[in-house]
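A.B. asks: sequence below, structure please.
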Amino acid sequence: MRNNYLKRGLFLLTILCYGFTYAQQTVTGTVSDETGPVPGVNVLERGTSNGTTTDFDGNYSIEVNDDAVLVFSFIGYQTKEVSVNDQSVINVNMVTDSESLDDVIVVG
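C.D. replies: I've put the predicted structure just below:
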């Protein structure tokens, strides 16, 4: 009988630990600027190599840890960091970076 309780306890402990180590969620949203959606924006989970890019309509979807910070970056825009904080939808408005635009040289 005692052995049966021990097995049940270990089973419950395993389930609880599994839930804590793999606490991830899917975050979706749209990245836009003052003119509309921005395609091709890099969306990375800070401190990892986990990332994605926005599609043609500025939409993205990424699976991250619950305590993650998302980093949004694109040439010509200021990098923006947003804490997930158990949010499942995060829409971001990018701001143009006039200083980095001065450094762009186009050769045709």
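A.B. asks: contacts and neighbour counts: CA atoms only from here.
C.D. replies: Noted.
A.B. asks: and the helices in the protein, which stretches?
C.D. replies: 2-21, 98-101 (DSSP state H).
A.B. asks: can I get these in a markdown table including mean neighbour count?
C.D. replies: What follows is these, written out as a markdown table (neighbours: other CA atoms under 10 Å):
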| stretch | mean neighbour count |
| --- | --- |
| helix 2-21 | 10 |
| helix 98-101 | 12 |
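A.B. asks: what's the closest of those helices to residue 83?
C.D. replies: Distance to residue 83, taken as CA to CA, is lowest for helix 2-21 among the helices of the chain, at 19.1 Å.
A.B. asks: what does the closest one rub up against?
C.D. replies: The contact list for helix 2-21 (CA atoms under 8 Å, 6 or more residues apart in numbering) is empty.
A.B. asks: 10 Å instead?
C.D. replies: Identification of contacts with helix 2-21 by CA atoms under 10 Å, 6 or more residues apart in numbering yields residue 65.
A.B. asks: how close does residue 15 sit to residue 9?
C.D. replies: 10 Å (CA to CA, to the nearest Å).
A.B. asks: let's see this one next, to set against the first:
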Amino acid sequence: MRNRARHAVLALTGAALAGAPLLLAVSPATAAGAPGVITVHRDGPARSLPFTARRDGEAVISFAASAPGVSWARKGAESAVVAISVDGRHVTDLVVPSSEPVAEPRPRARRPR
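C.D. replies: You can find the predicted model right below:
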């Protein structure tokens, strides 16, 4: 099996429906470096977070996202969406339905049986 590169670039682009900035607190669980805050603006340029994993294999990246100005009370401002790419390949979209920080629960490591 071929080893995959341990260096990666996480790219974020925003489509915040409210036109407000989308704030992401990013914490790569197995990467070197401190967590950071990335601000993505609607129709703005992609923001990148390069990281190096400590070892080969899959990496877990935790997000806490908020979208100030998002409100279900205003038409057209219901949520924000951020596209997530790794090494130039789109992998998922993250929908942020609240101006309050939304965090994805961290997966627990499983022990081999």
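A.B. asks: TM-score for this pair?
C.D. replies: Here the superposed chains carry a TM-score of 0.41, computed using TM-score structural alignment, normalised by the length of structure 1; 76 aligned residues with a CA RMSD of 4.2 Å.
A.B. asks: is it possible to export the helices of structure 1 to a markdown table including distance to residue 73 of structure 1?
C.D. replies: Listed next are the helices of structure 1 as a markdown table, based on distance: least, CA to CA, whole Å:
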| stretch | distance to residue 73 of structure 1 |
| --- | --- |
| helix 2-21 | 29 |
| helix 98-101 | 12 |
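A.B. asks: I'd like to know which of these is closest to residue 37 of structure 1.
C.D. replies: Residue 37 of structure 1 lies closest to helix 98-101 among these, at 19.0 Å (CA to CA).
A.B. asks: the helices of structure 1: which one's closest to residue 72 of structure 1?
C.D. replies: Closest among those, using CA to CA: helix 98-101, at 15.8 Å.
A.B. asks: for the helices of structure 1, which one sits closest to residue 71 of structure 1?
C.D. replies: Of the helices of structure 1, nearest to residue 71 of structure 1 by CA to CA is helix 98-101, at 17.8 Å.
A.B. asks: what about residue 61 of structure 1, neighbour count?
C.D. replies: Neighbour count of residue 61 of structure 1, defined by other CA atoms under 10 Å: 19.
A.B. asks: isn't it up against residue 42?
C.D. replies: No. Between residue 61 of structure 1 and residue 42 there is no contact under CA atoms under 10 Å: 11.5 Å.
A.B. asks: pretty sure residue 94 of structure 2 contacts residue 83?
C.D. replies: Yes. Judged on CA under 10 Å, residue 94 of structure 2 makes contact with residue 83 at a distance of 6.4 Å.
A.B. asks: who touches both of those two?
C.D. replies: Joint contacts of residue 94 of structure 2 and residue 83 (CA under 10 Å, 6+ apart) are 12, 14.
A.B. asks: what about the residue nearest to residue 44 of structure 1 when sequence neighbours are not counted, how many residues nearby?
C.D. replies: Nearest in space to residue 44 of structure 1, with sequence neighbours left out and distances taken as CA to CA, 6 or more residues apart in numbering, is residue 51 at 4.1 Å. Neighbour count for residue 51 of structure 1, taken as other CA under 10 Å: 18.
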